[in-house]
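sequence first, predicted coordinates after that:
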Amino acid sequence: MEGGGIHQNLLEHEAESLLFLKNKIWNETKKLWVVACPAILIPFSTFGIHVISQAFIGHFSSMQLAAYALVFSVIFRVVLGFQFGMVNGVGTLCGQAFGAKQYHKLGLYLQQSWIIVLVATTLLILLFIFAALILKVLGQDHRIADVEGDFALWFIAISFLYAVLYSCNSFLQSQSKNFILSFYSVLSLLAHVFFSWLLSVKLGFGVTGVMVSTVLAYVIPNVGQIVYITCGGCRETWKGFTALAFVDIGRTIRLSVSSGVMICLEFCYNTLLIILAGNMGNSEVTIDALSICINISGWALMVAFGFMAAASVRVSNELGRRDVKAVKFSILMAVGTSFSIGLVLFVCFLVFRENTAYAFTNSEEVAGVVARLSPLLAFTLLLNSVQPVFSGVANGTGLQGIVSYVNLASYYLIGLPLGVILGYVFKLQVEGVWVGMIMGTAVQTGILVRMTCITDWDNRNGSPHFSAKRNFVTVKGRNF
């Protein structure tokens, strides 16, 4: 009887443990998706605006499609990566301050973000002004580069709108103000579809109509979110404009710049694939096909970026609360969920291959190249479902500076040289370049996984934590 009672107690204990684990997984899943849903929807919509623009333009002219792909995938991607990274750096501070209930600091961080990112964007507009010259120097087709120079001027306005929008998104996201973010994301995307059709097809303005619609699509969420923030939607965290935003802004600049470099190196890495492809034979078809693949990859990457943001917010919030166990569990859940989605996409793009290409082009030749590149696209989707999440963990702990060096070494000392050797020396063309760059991403992912695993989260003196007085992260004696 005594043995049976012990056995019964063990069964009850196992059942209670299983129920506790199920509840823990469910609760963490809800917390992740609360952040991830709008974090996926927002970049999915903003990136989707450009995909829609490219789809409309691609049905007007193959030359204009290649030119738009160049300015978006090469010049704008550099600016976008730096902006996105800088805002993520400030988002780290917002998330930790919110977790530590230092609500008044969030409004200061938002204003600092506006100042920093707008100044950086002003410096970067020279890339758009000299876009055609830059691409010619990089060896691109001169006919495509000349057309691309006209598109580049439109992206100056878009870049400034992005700078403000990303800052607002990060500020609201750290507080889980999800409805307002999702509402304006969907509204801007739907508005873009309507105005692109109205201006370019119905009224006959062609490509100009598409670009006007693109600019309007970013005006809508900017106006809506700024009105929401400044007119009572964030009473605890927004106390109005103040000169205090300039106090101690140097530390925020350092964190923002290191984060901007980290993400920009990542964004530029894929850009190099387009640049190298443009120097190969039949550049127009190759660029069209690659731009379609990168657009598909970019859209899928938005899902991973959603979990990157979720991991960053969850980790920074729990560090603010000093809950180390919750930090570890959040990382595990974010990685597992994102990888599962990536695995589904991996299978889908191996099966469907070129069918998706016809949404962007009428050319059978371009669709055939897309089909040839689909296996590489599928592997890229799988790898990219994991890597950004670990970058999000680094964002949440303020380790952007270290990750910048990891990215630099993995991408530009391993991936890019290997891609050039395979593509040009071994004559594997675009496939060789892409395989080399996938290897660089794999190395970077492995290092980030290793960094996360060896972090001494349980040691209070060695674990990352947020100090309400000092407002930075300390890891193993180092300040960030």
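Now that the structure is in, tell me what you want to look at. This is a predicted model, so every value here is computed, not measured.

every contact and neighbour count from this point should use C-alpha atoms.
Will do.

ok, Ile253 - contacts?
By CA atoms under 8 Å, 6 or more residues apart in numbering, the contact list for Ile253 reads Ile116.

again, only this time at 10 Å
Contacts for Ile253 (CA atoms under 10 Å, 6 or more residues apart in numbering) come out as Met86, Gly89, Val90, Gln112, Ser113, Ile115, Ile116, Val117, Ser259.

included below, for side-by-side comparison, is a second structure:
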Amino acid sequence: MGSALETLCGQAFGAKQFHMLGIYMQRSWVILLTTCIFILPIYIFATPILRLLGEDEAIAVHAGRFSLYMIPQLFMYGLNFPIQKFLQSQSKVMAMSYISAGAVLLHILLSWLLIVWLGLGLVGASISLNVSWWFVVIAQFIYIATGSCPGAWNGFSGRAFKDLVEFTRLSIASAVMLWYEFWYLMFLIIMVGLLKNAQISVAAISICMNLHGWEIMIFIGFNAAISVRVSNELGARRPRAAKFSVLIVTLTSGLIGLIFFTTVLALREVYAIPFTNNPEVVRAVAHLIVIFAFTLLFDSVQPVLSGVAVGAGWQALVAYINLGCYYVVGIPLGYLLAFKFDLGVEGMWGGTLAGVALQTLILVVITLRTNWEKEVKPSVSFPNDFFSCIK
């Protein structure tokens, strides 16, 4: 939900309406902290919920305890994401990096002190996490409040409680867009766990997802960068600069994805060896490598195009695209290939990859056919006016 600020703060900064950045951030705080209250029962009743889902009793009890300890972090997230987007929209990323580096060092020290030296276990882990994340929030807010963002932060304002309905709509559209992507990978893991020889399949998927996670970290950075650049350029009414930025970042990320693609294919027989000593898992990973390589390739471009959508304010449109590509095409096709045609984990992953490929293709077509001159007009909105921007 916090990614709504990528659109609003980015375009406000580009339009030099600096005073609106602080108001947008406070408005997002109101919405996200309210959302935290609605999410709170899941944390409080985690143990009975896990029991209802058939989880192991010991795991349910410990996870429930840990959830209670992590309630402070929940509200920290409600404050932290708007601050991050507020700073990102102004390209103040180095300050965030320094603060995050300090938080990592603090976290390591607290984790050793509380978990290893004092032997506090889960309690120590939760304290370490809570303190570290609250350090990030407090340090970033001090950075903002001490004048490092002139014009963007003018103190707390009652305007934060105005226009909450429209702001909430964009926040929810942003959340739904990301939900569909995140849950898609979760469904893949769950469905693979239902296959024959599930332990080998899940182990193979997990080994592949390890590198996938590292790759995604790179392209989430591209996602944030292009989102900020597109929103800034559209806010400043420079459509050609926005279009050029999209082209450069897409080509750059695609080239990096191609490097991942060729490297994984070249190492297909030995890629899994550092992760396991089970020859069955090594062979299973080798069989998955082609599908995995194409996943890395598509996931180099897809986050960038999603970032373009966020910067331009197309979240609602992309949410519909994700719903159709992932849940109408990808998962049913994967299920059909895996269970009906007995293709196992290759079929399941192949079907989900088809959904990702279709989504990427649609986003490429939309991006190429967008009339960026019309995008800079303030009247453009989804769904009616958006399609007037498509050539």
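Okay, I see it. Because the structure is predicted, anything quoted here is derived from the model rather than measured.

from the contacts of Ile253 of the first structure, which is closest to Glu14 of the first structure?
Nearest to Glu14 of the first structure among the contacts of Ile253 of the first structure: Gly89, at 42.4 Å, using CA to CA.

now do the equivalent of that closest one over in the second structure against Gln315 of the second structure, distance only.
Superposed on the second structure with TM-score structural alignment, Gly89 of the first structure falls opposite Ala4. As for Ala4 of the second structure, its distance to Gln315 of the second structure is 8 Å (criterion: CA to CA, to the nearest Å).

which residues do those two both contact?
Each of Leu170, Ser171, Ile172, Ala173, Ser174, Ala175 lies in contact with both Ala4 of the second structure and Gln315 under the rule CA under 10 Å, 6+ apart.

the longest helix in the first structure is where?
Ordering each helix of the first structure by length in residues (DSSP state H) puts helix 2-58 first.

what range does the following helix or strand past that helix cover in the second structure?
With elements assigned by DSSP states H and E, the helix or strand that comes after helix 2-58 of the first structure is helix 62-70. Under TM-score structural alignment, helix 62-70 of the first structure has no counterpart anywhere in the second structure.

name the element the equivalent of Gly347 of the second structure over in the first structure belongs to?
Alignment note: Gly347 of the second structure maps to Gly432 in the first structure; criterion TM-score structural alignment. For Gly432 of the first structure, the host element (DSSP H and E) is helix 429-454.

Cys325 of the second structure maps to what in the first structure?
For Cys325 of the second structure, the residue aligned by TM-score structural alignment is Ser410.

sorry, wrong one. I was asking about Ile190 of the second structure.
Aligned partner of Ile190 of the second structure by TM-score structural alignment: Ile275.

on the three-state scheme, Pro274 of the second structure is what?
Under DSSP: H, G, I helix; E, B strand; the rest coil, Pro274 of the second structure falls in the coil class.

how about Tyr271 of the second structure?
Judged by three-state DSSP, the three-state class of Tyr271 of the second structure is coil.

what is the neighbour count of it?
When neighbours are defined as other CA atoms under 10 Å, Tyr271 of the second structure has 18 of them.

one more: Pro82 of the second structure?
Per other CA under 10 Å, the neighbour tally for Pro82 of the second structure reads 26.

can you tell me the helix or strand for it?
Using DSSP H and E, Pro82 of the second structure sits in helix 71-88.

ok, average deviation of that helix from the first structure?
Following superposition, helix 71-88 of the second structure is found to deviate from the first structure by 1.7 Å on average (mean CA distance after the TM-score superposition for the first structure).

give the contact list for Gln315 of the second structure.
By CA under 10 Å, 6+ apart, the contact list for Gln315 of the second structure reads 3-4, 7, 170-178, 306-309, 321, 382.

repeat that for Thr356 of the first structure.
Ile292, Cys293, Ile296, Phe349, Ala367, Val370, Ala371.

isn't the first one right next to Tyr68, touching?
Going back to what we said before, that points to Ile292 of the first structure. No - taking contacts as CA atoms under 10 Å, Ile292 of the first structure lies outside contact range of Tyr68: 11.7 Å.

who touches both of the two?
Gln54.

measure the match of Cys325 of the second structure to Leu124 of the first structure for me?
Distance from Ser410 of the first structure to Leu124 of the first structure, by CA to CA: 25 Å.

same question for Tyr166 of the first structure.
Per CA to CA, Tyr166 of the first structure is found 16 Å from Leu124 of the first structure.

from what I can see Val78 of the first structure touches Thr271, true?
Yes - in terms of CA under 10 Å, Val78 of the first structure counts as a neighbour of Thr271; the distance is 8.1 Å.

can you give me the helices in the stretch 251-391 of the second structure?
279-312, 315-322, 331-335, 344-369, 372-375 (DSSP state H, counting those that start in this stretch).

mind putting those helices in a markdown table, distance to Arg65 of the second structure included?
Putting the helices of the stretch 251-391 of the second structure into a markdown table (distance: least, CA to CA, whole Å) gives the following:
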| stretch | distance to Arg65 of the second structure |
| --- | --- |
| helix 279-312 | 34 |
| helix 315-322 | 34 |
| helix 331-335 | 34 |
| helix 344-369 | 34 |
| helix 372-375 | 49 |
